[in-house]
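Asks: coordinates only, no sequence provided:
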């Protein structure tokens, strides 16, 4: 009966992040925000292609979003060094609303679509800055990893639902999806405003300890690249595959839907595994290999399955191979993020520079990816173009397995 008299210490108990209204409110905000973004991402290449332009022009329009995204990554820290997540959420909402309005309130032309794509890059990067700011200021350190994990789950849910919703809305009119996007941005901001009273800072403001010019930043990136070029290239290949799905993959989906209604499920078949696979593995799997080796092997298997599917399968077989291949590919990204996180810790003050270098892979992929994917699709077709990007990841996986050491030797001293 001793348990009846045990002294409890509530303050020391491990609390779920869902016991914090601030986190729940922010995740709800993010859910509606990314549903809006997913619908826009699906609809933009479709309405661009309806103008009768070439596939490569579609890719150029999509790639323009990352030009402003990359520019935002470079100038936001200097322009808004003390702004909080509230500022970035509001700025992201404003740019999101303007983007949506430009796509339903103004007649479509290449100029308007290009402007919309440029605005898209700004609001998307604003959301990323908001995430980092919110988690670092509002969430206690011991809950930050879990919050990041649930943030990815919420994004995956949004990006699974958004294409299905976009497909349904496009049946009415090409402008209807963007009206709904406008509504979801408003809903997201409303949820944020209603829940922001719980979002109080838990950490004190810290003075910036590590400032340098753009020239110095590029120098640090060059030094870091010598150490991590192999995993950077592998990570770039993963993101390029993702870009191909969100550019040429959408066009392939519309082509498949003309022969069978389930052709519209190509993108959901790719996204759904990211909802459950990382969490399932984290809870049940015993680690036999290092994080990097796990990423390389799983990505190699997944990209191999995808490559075979895009080359030889069709109809429901293509959906099945896409789903199976994506299960393995979805294992690789969390492992790579964990690898980069460990390296960030080793780098100390220069950890932020490695984060910037990793983020540059995302922006670089979205600048060159849509253009390359649509250019390739122009010559060999959309499905074969997808096979090319799957093959690229397969080659990167094999190469990384051969050249990446078990332990990457990197430290703050190695950068100085």
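Replies: Now that the structure is in, tell me what you want to look at. These figures come from a predicted structure and were not determined experimentally.

Asks: from here on, contacts and neighbour counts on C-alpha atoms
Replies: OK.

Asks: please name the nearest non-neighbouring residue to residue 144.
Replies: residue 135 (6.3 Å; CA to CA, 6 or more residues apart in numbering).

Asks: element containing the one you found?
Replies: Using DSSP states H and E, the element containing residue 135 is helix 110-137.

Asks: can you tell me how far residue 269 is from residue 227?
Replies: 35 Å (CA to CA, to the nearest Å).

Asks: the two: which is more packed in?
Replies: Per other CA atoms under 10 Å, whichever of residue 269 and residue 227 has more neighbours is residue 269, with 21 against 16.

Asks: ok, the more buried one touching residue 319?
Replies: Yes. Under the criterion of CA atoms under 8 Å, residue 269 makes contact with residue 319 at 6.3 Å.

Asks: list the buried ones in stretch 340-359?
Replies: 340, 343, 344, 346, 347, 350, 351, 353, 354, 357, 358 (16 or more other CA atoms under 10 Å).

Asks: and if you look at stretch 255-267?
Replies: Applying 16+ other CA under 10 Å to stretch 255-267 flags 256, 257, 263, 264, 265, 266, 267 as buried.

Asks: format the residues you listed as a markdown table; extra columns: secondary structure.
Replies: Below are the buried residues of stretch 255-267 laid out as a markdown table (DSSP: H, G, I helix; E, B strand; the rest coil):
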| residue | secondary structure |
| --- | --- |
| 256 | helix |
| 257 | helix |
| 263 | helix |
| 264 | helix |
| 265 | helix |
| 266 | helix |
| 267 | helix |
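
Asks: next, the one to line up against it:
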């Protein structure tokens, strides 16, 4: 009975997305929990927002290397293998963070930084593995190409889990570092178990097998050639994606610290800024999934960014803590349409490609990695100089400017360099 129900659910495109989103939701719950805890622990251990930015940016530097190398090194792995390996590697993040905090209480000043860098590196690797898995799943398993609905659902379910991360993190931060690490690992075990169960249920004689026995090796020059061909046609979309993720990186870098500043270290609602930022993304996901937008996605995407940037820029003139929360909510609500629509645009492009899907996924994910490399460093530097609120206001001005320019220069129809990509594919297979 259970197997029959699962197969019926799988055959429905939207049902399959919900099914896949269950372990993904747990994954994002833990990731958001650690995203909240990690900068607070690091800042308390190294006493510098700039050093904090460098350590957090390192995860994205590692992530960028993964974006460049994974399309060649792990192209034979299925989305199922990437999901499992990503979750397994994620266990290192809370464990290394706990060790870093423990040794920071002693006399050593180098060892804690090295452990935090190792934790940050594991963050970059596991997040990219799961991100590759999600994008491959959407394009491969949705046979009717309802990508706006798919990503609307994915963001709705994931963000619903993400909003509980800062709440749980705010409670765990009050415990000892090893107690909080143990609870985090237990949640991760639940997520891993759910992922295995979903894979076993959706298995269509594929499982964790590799796609082929052909061996692939990493060639930086070859991968950059793919990216350059894509960039010539998709440069405006890439700039928009980097800018959008830059906003997210700003909130996840200093949002928890801003909550502490607004409501005090003894408050149990210091996670409120992250919560208010995350909740509207659920609403945007619901609306996009219901509308099933098929045309005009890029224009709506950029309009959403422009409005969100305007609201965010107004934080330069907002001082009352409750007014700050309202502005953050309105900004995130405006931006909430951009997230699923951005992914839907990339999924449309992926559907038009053949063997080069992995390379475009890597380029897509590299926008997030670049934003998380530059974002924490820029935000950490600015917050040391002008404070957390003014920093978010400056981020808003940047978003407004970029979105406004892109609205005039982005083409209505994005063309792919199909012939050049096919030539590269043929050369690489020789």
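Replies: Sure thing, it's come through. Just so we're clear, the structure is a prediction, and the values are computed from it rather than from any experiment.

Asks: ok so, going back, tell me what the helix holding residue 135 of structure 1 is packed against?
Replies: Secondary-structure packing of helix 110-137 of structure 1 (3 or more CA pairs under 8 Å, 6 or more residues apart in numbering; DSSP states H and E): helix 21-49, helix 55-79, helix 85-104, helix 141-170.

Asks: what angle do helix 21-49 and the shortest one make with each other?
Replies: What that stands for is helix 85-104 of structure 1. 20 degrees (axes from the mean of the first three to the mean of the last three CA atoms, to 10 degrees).

Asks: neighbours of the equivalent of residue 193 of structure 1 over in structure 2, how many?
Replies: In structure 2, the residue matched to residue 193 of structure 1 (TM-score structural alignment) is residue 196. By other CA under 10 Å, the residues close to residue 196 of structure 2 number 16.

Asks: from residue 186 of structure 2, how far out is residue 196 of structure 2?
Replies: In terms of CA to CA, residue 196 of structure 2 sits 16 Å off from residue 186 of structure 2.

Asks: show me where the stretch 251-400 of structure 2 has its helices.
Replies: Counting by DSSP state H, counting those that start in this stretch, the stretch 251-400 of structure 2 has these helices, from start to end: 272-291, 297-313, 321-335, 338-351, 357-386, 388-409.

Asks: starting at the chain centroid, how far to the third one?
Replies: Its chain's C-alpha centre lies 21 Å from the corresponding centre of helix 321-335 of structure 2 when counted by CA atoms, centre = their mean, to the nearest Å.

Asks: and that helix, what's buried?
Replies: Those would be 324, 325, 327, 328, 329, 330, 331, 332, 333, 334, 335, for helix 321-335 of structure 2 by 16+ other CA under 10 Å.

Asks: now do the last one
Replies: Of the residues in helix 388-409 of structure 2, those scored as buried under the neighbour-count criterion (16+ other CA under 10 Å) are 388-400, 402-404, 406-407.

Asks: identify the residue of structure 2 aligned to residue 270 of structure 1.
Replies: Checking TM-score structural alignment: residue 270 of structure 1 goes with residue 277.

Asks: quick one, what contacts its match?
Replies: Taking CA atoms under 8 Å, 6 or more residues apart in numbering, we find residue 277 of structure 2 in contact with 251, 328, 329, 332.

Asks: what separates it from residue 179 of structure 2, distance-wise?
Replies: Residue 277 of structure 2 sits 28 Å away from residue 179 of structure 2, going by CA to CA.

Asks: also residue 354 of structure 2?
Replies: Distance, residue 354 of structure 2 to residue 179 of structure 2, by CA to CA: 47 Å.

Asks: residue 68 of structure 2 pairs with which position in structure 1?
Replies: Per TM-score structural alignment, residue 68 of structure 2 is aligned with residue 74.

Asks: over to residue 348 of structure 2?
Replies: Aligned partner of residue 348 of structure 2 by TM-score structural alignment: residue 342.

Asks: quick one: stretch 113-125 of structure 1 aligns where in structure 2?
Replies: By TM-score structural alignment, stretch 113-125 of structure 1 lines up with residues 116-128 in structure 2.

Asks: compared with structure 1, how much does the matching stretch deviate?
Replies: Superposing on structure 1 and averaging over aligned pairs (mean CA distance after the TM-score superposition for structure 1), stretch 116-128 of structure 2 comes out at 1.3 Å.
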